[in-house]
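1. can't give you the sequence, but here's the structure:
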């Protein structure tokens, strides 16, 4: 009997030095996906994802910029999605983090592979050229991945303080499981760096990231709409859960509505990845969560979101690790020792 699976799509920042060669290593036979993305890049005179993935050395100034990173991540994730064994898994829903919403659209069949690649490439270029501000990540969980109420209160206090300070702009960009991703202008980034308590990892300023999912990107909306067509959107084949926890069921929505969200609120309002995962898990009852590659950073936030909602009695990091031993509830395709579990 097939296992019911929720697929989670990664966002920006997941193709790093450790992922160089991901396509070559895992998808040498998946030329349909790679060639589709390469063709769109070639039309525009851009370096292809094949060339980027085959580079002799990882270069942050090349591989991490929006115009290149977005297409690379799309190609890797969509090749992973195509490689999932459909005889073993019934994909009941799909969601994603941030840019992962665009990937979710393609996985769900709301846009086809080529249109998804074009959308991602368009948005990556727009963000690279016109994105403003930046992002800072801060953890709000303890060592066992349980939410800390004191940290949640502190975040709310910071936001209230920022709202009355006319010299800065600070918003929540993403609720990312056990982390809060802040979006801010340059003054706001400096202010957050000074105000947020520090440990050995956080607060972490993300390289080559704009103030995604905040009003600081209001000016990007008309550019996004001018570069992407409503006619590219279709009825879909698999339910998709967006960054507000809304379910877009196949043939149960208008393409104008999903277009308006994708190139509207999805750009300028907070993206609640935590809620998206929780809604998907509650409404579609998956037995397995499959996180597409590249990278391995989205596994922990996904599990943290599930712990926060008590999904299937999940209560802590230790509880999760114990359950993973025999019959994994989460498969991270970016991890060599786990990806085989998703393949035929």
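-> Thanks, I have the structure now. No experiment lies behind these values; they were computed from the predicted model shown.

2. CA atoms for contacts and neighbours, from now on please.
-> Will do.

3. Please list the residues outside whichever strand or helix holds residue 106 that contact it.
-> Using DSSP states H and E, residue 106 sits in helix 100-107. By Cα atoms under 8 Å, 6 or more residues apart in numbering, the surrounding residues in contact with helix 100-107 are 8-12, 74, 77-78, 81, 94-96, 111-113, 116, 119-120, 238, 240, 242-243.

4. Just the ones of those in helices?
-> The helices, defined by DSSP state H, take in 74, 77-78, 81, 113, 116, 119-120 from those.

5. got the residue ranges for the strands in this structure?
-> Taking DSSP state E as the test, the strands found in the chain are 3-9, 89-96, 134-139, 170-176, 179-184, 204-205, 240-241, 247-248, 271-272, 288-291, 330-332.

6. Quick check: which of those is buried the most?
-> Compared across the strands of the chain, strand 240-241 shows the largest average neighbour count, a mean of 28 (mean count of other Cα atoms under 10 Å).

7. so what does that strand touch, helix or strand wise?
-> If you count contacts as 3 or more Cα pairs under 8 Å, 6 or more residues apart in numbering; DSSP states H and E, strand 240-241 packs onto strand 89-96, strand 247-248, helix 273-284.

8. Could you dump these into JSON lines with distance to residue 256 added?
-> Listed next are those as JSON lines, based on distance: least, Cα to Cα, whole Å:
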{"stretch": "strand 89-96", "distance to residue 256": "20"}
{"stretch": "strand 247-248", "distance to residue 256": "12"}
{"stretch": "helix 273-284", "distance to residue 256": "21"}
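
9. Identify whichever of those lies nearest to residue 148.
-> Evaluated over the helices and strands packed on strand 240-241, closeness to residue 148 peaks at helix 273-284, with 15.2 Å, by Cα to Cα.

10. for comparison:
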């Protein structure tokens, strides 16, 4: 135990397997037999194998970001990185995730087997793609310095509520993501928001391709189909604490597997996901030496850092304070970054 750094592992969600990640499984997944089992399962269901998707000559937005493909790729990439963490140097004290990263967190924490976790992620991703109800966009409320701005956040959320109250409009907070608000709704709701706010950095508000209205009531039919397809036997006691999208902790030895299934295939699908709260609780309850964000991708690291600033963790009140703290000894390790991966993974 001595000499090991404690860590909370953070599992990424949709939108993290992109062009730069093509070949990620070939480069990093440590268990060829397990990958072959996942491939066989997909092929039996008439889906492209993960090896074929990951080994494609070119990245295709239309192909690789579809829910039925992206969810499985991200789940397996995350699992591979989790398995690669060097337990002689790192003591994992808790696991959390963003959005569909919750499915990955279940497996990393031991609440599902790798195969059962794959069934959950692949099934839910497929059901989301088949239904493709509504859409998502992302918009920042923090400035470049990351200084907390609760008034700006409240102003934007009031606008969301006002638009949602209009006839024929649906709009809600999908994910509270550090300094970003991920909003979801129908076409009328999304377009109304896009037309009401001032553009930021020439990029925001940014519509997210191949994303449905995740974490809103619009997903009630998808959640119902998920409960029909995924039985209670897939869920078990976790071996590690898990922090969910409400900031609630699921403790080893004290988790009701039925309640865990109800949350995963209910609230987690149809209600707002508070990633910022999950990171705040992880920091305050477990006080880790570092946060390890598994791959694929590197985009979730910013949301983790912003969440820690918003929480005032270790006195950090802005971006400069975080960077200074990060420069002393890495507080945040992104396994998708080649230069940071060795800080978590075995050699």
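-> Done, it's in. Computed from a predicted structure; not experimentally measured.

11. TM value for the aligned chains?
-> TM-score for the superposed chains, counting by TM-score structural alignment, normalised by the length of the first structure: 0.97, backed by 343 aligned residues with a Cα RMSD of 1.1 Å.

12. circling back to that earlier point, what's the angle from the helix holding residue 106 of the first structure to strand 89-96?
-> Inter-element angle recorded for helix 100-107 of the first structure and strand 89-96: 150 degrees (by axes from the mean of the first three to the mean of the last three Cα atoms, to 10 degrees).

13. Now helix 100-107 of the first structure on the second structure. Mean distance?
-> Averaged over the aligned pairs, helix 100-107 of the first structure sits 0.4 Å from the second structure after superposition, using mean Cα distance after the TM-score superposition for the first structure.

14. how big is the angle separating that helix from strand 3-9?
-> Using the same axes, to 10 degrees: helix 100-107 of the first structure against strand 3-9 is 130 degrees.

15. Where does helix 100-107 of the first structure end up in the second structure?
-> Counting by TM-score structural alignment, helix 100-107 of the first structure lines up with residues 101-108 of the second structure.

16. to the chain's geometric centre, what's the distance from the matching stretch?
-> Distance, stretch centre to chain centre, for stretch 101-108 of the second structure: 9 Å (Cα atoms, centre = their mean, to the nearest Å).

17. Neighbours of the alignment partner in the first structure of residue 321 of the second structure, how many?
-> By TM-score structural alignment, residue 321 of the second structure lines up with residue 319 in the first structure. A count of nearby residues for residue 319 of the first structure, using other Cα atoms under 10 Å, gives 13.

18. Over to the one 10 residues further on?
-> Neighbourhood size, residue 329 of the first structure [other Cα under 10 Å]: 17.

19. you'd agree it is up against residue 289?
-> Yes: here residue 329 of the first structure reaches residue 289: they are 6.1 Å apart, a contact under Cα atoms under 8 Å.

20. Touching both of the two, which residues are there?
-> Contacts common to residue 329 of the first structure and residue 289, judged by Cα under 8 Å, 6+ apart, are absent.

21. Quick check: residue 230 of the second structure touching residue 122?
-> No: under the criterion of Cα under 8 Å, residue 230 of the second structure makes no contact with residue 122, lying 11.0 Å away.

22. Next, format the ones in helices among the contacts of helix 100-107 of the first structure as TSV and append distance to residue 53 of the first structure and neighbour count.
-> Output for those, formatted as TSV (distance: Cα to Cα, whole Å; neighbours: other Cα atoms under 10 Å):
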residue	distance to residue 53 of the first structure	neighbour count
74	12	31
77	13	29
78	15	24
81	18	23
113	19	21
116	19	25
119	20	23
120	17	27
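
23. Can you pick out the most distant pair from those residues?
-> Pairwise distances across those (Cα to Cα) peak at 17.7 Å, for the pair 81 and 119.

24. Pretty sure residue 215 of the first structure sits against residue 270.
-> No: if you go by Cα under 8 Å, residue 215 of the first structure and residue 270 don't touch, sitting 9.1 Å apart.

25. The two: which is more packed in?
-> It is residue 270, of residue 215 of the first structure and residue 270, that has more neighbours when counted by other Cα under 10 Å, with 23 against 20.

26. Matching that one against the second structure, which residue comes up?
-> In the second structure, the residue matched to residue 270 of the first structure (TM-score structural alignment) is residue 272.

27. Residue 127 of the first structure too?
-> Counting by TM-score structural alignment, residue 127 of the first structure lines up with residue 128 in the second structure.
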